[in-house]
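**Student:** sharing a sequence plus its predicted fold:
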Amino acid sequence: MAGRTVFVTGASQGIGRRIALAFADRGANVALAARGDGIEETAAEIGDPSRTLPVRTDVTDESSVRSSIAETVDSFGGLDVLVNNAGIAGPTAPIGAVERDDWDRTMAVNATGPYLTAKHAVADLRESDRASVINISSISGKRPLENRTPYVASKMAVIGLTRTLAFELGEDDITVNAICPGATSGPRIEAVIEAQAESLGVEYDEAKRRVFTEDAALETLVDADDVAEMALFLASDAARHVTAQDVNVDGGTAWY
């Protein structure tokens, strides 16, 4: 990855931070895009200011996305990899109790965000010798998750975006893939499990088992570093002919 430039949304924490660190460890220049101060912490963890660019970005705001990508290209001379990781969990509630504002916000971050970044990155990606778009979806984009309708719908949308972009950009040798993580260890999934426990009227450990680990072959949550390793592979020369795919990193929960 030496000399290549990667733009990672949601790079302030969780999976996004681990993806940014993984690319930086392999020598890439990394633009760290997110709204919060965590991007500065990610940059400090990388420890090489010459190869990091913390850039405040709201993926739901087109002008913010446009300016962040332009700043990245100006700083590093091009763009090779776009990782659309920014996302929110959305509400945990049956559909009749989901507020319209919560629905709109979940779709704006999880589905409109990847559209906006792709829209404004594609011209620069076309100039790369090995360009790749990696969208972080979820196994919830493939199978039901009770009381999480906005999240599931948004992650299904990401898979549709991935497949369509792969064919739209294929003539430019740009690969486009989605990673579908299972429930991934970290603060976000802990909050989701707590909300599910409350919704189901059970204890935290029972909600974790019933909703996330009971039907996984490995019976465990996913580690964010495993998702990062898959992102590295999909952006590598070894995956030059892997495109239009939604790849599970889920401990054996979904099989399609």
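**Tutor:** On my side now, so go ahead. Numbers count the residues shown, from 1 in each chain.
**Student:** make it CA atoms for all contacts and neighbour counts henceforth
**Tutor:** Fine.
**Student:** for Val176, see how far away the residue lying closest to Lys208 once chain neighbours are set aside is.
**Tutor:** Nearest in space to Lys208, with sequence neighbours left out and distances taken as C-alpha to C-alpha, 6 or more residues apart in numbering, is Ile193 at 5.9 Å. Look at Ile193 and Val176: by C-alpha to C-alpha, to the nearest Å, they are 31 Å apart.
**Student:** same question for Gly182.
**Tutor:** Distance check for Gly182 against Val176: by C-alpha to C-alpha, it reads 20 Å.
**Student:** Leu232 too?
**Tutor:** Separation of Leu232 from Val176 (C-alpha to C-alpha) stands at 13 Å.
**Student:** higher neighbour count, these two?
**Tutor:** The neighbour comparison of Leu232 against Val176 (other C-alpha atoms under 10 Å) goes to Val176, with 29 against 20.
**Student:** where's that one, which helix or strand?
**Tutor:** strand 175-181 (DSSP states H and E).
**Student:** which helices and strands does that strand pack with?
**Tutor:** strand 132-136, helix 149-169, helix 224-235, strand 246-249 (3 or more C-alpha pairs under 8 Å, 6 or more residues apart in numbering; DSSP states H and E).
**Student:** compare the ones you listed and give me the one nearest Pro91.
**Tutor:** The closest of the helices and strands packed on strand 175-181 to Pro91 is helix 149-169. By C-alpha to C-alpha, the value is 7.4 Å.
**Student:** that closest one to strand 175-181, inter-axis angle?
**Tutor:** If you take axes from the mean of the first three to the mean of the last three C-alpha atoms, to 10 degrees, helix 149-169 sits at 160 degrees to strand 175-181.
**Student:** in the strand holding Val176, which residues are buried?
**Tutor:** Residues Thr175, Val176, Asn177, Ala178, Ile179, Cys180, Pro181 are the ones in strand 175-181 that count as buried (16 or more other C-alpha atoms under 10 Å).
**Student:** hang on, the earlier thing: which stretch of helix or strand covers the residue nearest to Lys208?
**Tutor:** Assessed by DSSP H and E, Ile193 sits inside helix 187-200.
**Student:** please name the residues that touch the residue lying closest to Gln245 once chain neighbours are set aside.
**Tutor:** Excluding the flanking residues, the one nearest Gln245 by C-alpha to C-alpha, 6+ apart is Asn177, at 5.0 Å. Residues near Asn177 by C-alpha atoms under 8 Å, 6 or more residues apart in numbering: 133-135, 162-163, 166, 234, 242-247.
**Student:** let's bring in a second model and compare:
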Amino acid sequence: MTAPDRPAIPADRPAFPGDRVAGRTAVVTGAGNGLGRAITLALVARGARVVAVGRNRERLDAVAADADGLAGGVRVAAADVSDPASVAALTGDLADETVEILVNNAGIPGPVAALVDIAPDEWDEVFATNVRGIYLMCRAFLPGMVERGAGDVINLASVSGKRPLTRRTPYTASKMAVIGLTTTLAYEVGPAGVSVNCLSPGPVQGPRMTRNFTLEAERTGKTYAEAEEAFVSRAALHRMLTAEEVAAAVVAMLHMPGLCAADIDLSAGMVAR
């Protein structure tokens, strides 16, 4: 993929436009629940047209219903980002869309076990969604951005990719891979005017963390409250994030036109290294 000459900014247009969301089309993966749902609703509320992508059509339809009446609009597209054929079909279905923003949020937590007890299929499943999914989606939608000389890609990683997280090696390894993918890809397409960045959230309130605390309590003999406290006590704000805070960070990153090849920690002050 050859980067074209960067188009000149017209004299009557400011170099740093105030709104970099309204009127643009964004694809958000893993949009059916959790962070993907929150990111979709935040972008729509600010006037973006969002293509909500996920494996569960019913959940995607529910998100679209929640977005009804907001400034932008939602188009639902069922796809499995880990499957090349499914992503190719998605690309064909969206041939009529000019995708200007790609938010690669889809991910799975994977097993909670010692590395020696993790089966190769379990390891591969985590990397197929968390890393290959980003590769396939970027491979599908970056050419159009490069050709137009503009675009934004935000990949969701995790602070867990940068510090020890016991019994979670597939997840943490996959998230560090996302960071490496992001920074290298940014240098490939940056000269064409496409910004690629990474957002690394800390623990977010929701079913996933409830599951983790439950398993940790069972493993250690602690109460659920003790397992949760041991975790959140590492954060300066002494709490977890909300999905809405992560979504707000995505919107903020899109309004930072000089941001490229960055990995931003959003962790309520949890030490990442």
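**Tutor:** Perfect, I can see it now. All values derive from a computational prediction rather than experimental measurement.
**Student:** quick check: TM-score for this pair?
**Tutor:** Here the TM-score for the pair of chains, by TM-score structural alignment, normalised by the length of the first structure, is 0.93; 251 aligned residues with a C-alpha RMSD of 1.6 Å.
**Student:** quick one on the thing from earlier: could you find the counterpart of the residue nearest to Gln245 of the first structure in the second structure?
**Tutor:** Residue pairing (TM-score structural alignment): Asn177 of the first structure is matched to Asn197 of the second structure.
**Student:** contacting residues around the residue lying closest to Met156 of the first structure once chain neighbours are set aside?
**Tutor:** Of all residues not flanking Met156 of the first structure in the chain, Gly141 sits nearest, at 4.1 Å (C-alpha to C-alpha, 6+ apart). Each residue near Gly141 of the first structure by C-alpha under 8 Å, 6+ apart is listed here: Val152, Ala153, Ser154, Lys155, Met156, Ala157, Val158, Ile159, Cys180.
**Student:** cool, and Val73 of the first structure?
**Tutor:** Per C-alpha under 8 Å, 6+ apart, neighbours of Val73 of the first structure: Leu79, Asp124.
**Student:** ok, Asp66 of the second structure next?
**Tutor:** Contact partners of Asp66 of the second structure, counting by C-alpha under 8 Å, 6+ apart, are Leu41.
**Student:** how near is it to Thr242 of the second structure?
**Tutor:** Taking C-alpha to C-alpha, one finds Asp66 of the second structure at 18 Å from Thr242 of the second structure.
**Student:** also Glu147 of the second structure?
**Tutor:** 36 Å.
**Student:** and the residue nearest to Lys208 of the first structure, what pairs with it in the second structure?
**Tutor:** Here Ile193 of the first structure is matched to Phe213 in the second structure, going by TM-score structural alignment.
**Student:** tally of neighbours for its match?
**Tutor:** By the measure other C-alpha under 10 Å, the count of residues near Phe213 of the second structure is 22.
**Student:** now for it: which residues touch it?
**Tutor:** So Phe213 of the second structure contacts Tyr224, Ala227, Glu228 (C-alpha under 8 Å, 6+ apart).
**Student:** now, those residues that are in helices?
**Tutor:** Within the contacts of Phe213 of the second structure, residues falling in helices by DSSP state H are Tyr224, Ala227, Glu228.
**Student:** is it true that the first one touches Ala217?
**Tutor:** Pointing back at Tyr224 of the second structure there. Yes: using C-alpha atoms under 8 Å, Tyr224 of the second structure makes contact with Ala217 at a distance of 5.4 Å.
**Student:** any chance of a markdown table for the contacts of Gly141 of the first structure, columns distance to Glu171 of the first structure?
**Tutor:** Listed next are these as a markdown table, based on distance: C-alpha to C-alpha, whole Å:
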| residue | distance to Glu171 of the first structure |
| --- | --- |
| Val152 | 31 |
| Ala153 | 29 |
| Ser154 | 27 |
| Lys155 | 26 |
| Met156 | 25 |
| Ala157 | 23 |
| Val158 | 21 |
| Ile159 | 20 |
| Cys180 | 25 |
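**Student:** list buried residues within these.
**Tutor:** Val152, Ala153, Ser154, Lys155, Met156, Ala157, Val158, Ile159, Cys180.
**Student:** apart from its neighbours in sequence, what residue is nearest the last one?
**Tutor:** Read it as Cys180 of the first structure. Excluding its sequence neighbours, the residue lying closest to Cys180 of the first structure (C-alpha to C-alpha, 6+ apart) is Ser138, at 3.8 Å.
**Student:** count residues in the vicinity of that neighbour, would you?
**Tutor:** Counted with other C-alpha under 10 Å, the neighbours of Ser138 of the first structure add up to 26.
**Student:** how about the one 5 residues further on?
**Tutor:** Other residues lying near Arg143 of the first structure total 13 when counted by other C-alpha under 10 Å.
**Student:** ok, Ile189 of the first structure next?
**Tutor:** 16.
**Student:** for it, which non-adjacent residue is spatially closest?
**Tutor:** Leaving aside its sequence neighbours, Ile189 of the first structure sits nearest to Ala183 (C-alpha to C-alpha, 6+ apart; 6.6 Å).
**Student:** for Asp250 of the first structure, see how far away the one you found is.
**Tutor:** Going from Ala183 of the first structure to Asp250 of the first structure by C-alpha to C-alpha gives 7 Å.
**Student:** same question, Leu234 of the first structure
**Tutor:** Distance of Leu234 of the first structure to Asp250 of the first structure, computed by C-alpha to C-alpha: 16 Å.
**Student:** cool, Arg51 of the first structure as well?
**Tutor:** From Arg51 of the first structure to Asp250 of the first structure the distance is 31 Å (C-alpha to C-alpha).
**Student:** what about the two, which has more around it?
**Tutor:** For Arg51 of the first structure and Asp250, the more surrounded residue by other C-alpha under 10 Å is Asp250, and the numbers stand at 28 against 19.
**Student:** and the gap between the residue mapped onto that one from the second structure and Leu43 of the second structure?
**Tutor:** Using TM-score structural alignment, the equivalent of Asp250 of the first structure in the second structure is Ser267. Counting by C-alpha to C-alpha, the gap from Ser267 of the second structure to Leu43 of the second structure is 21 Å.
**Student:** do Lys162 of the second structure as well
**Tutor:** When distance is defined by C-alpha to C-alpha, Lys162 of the second structure is 28 Å away from Leu43 of the second structure.
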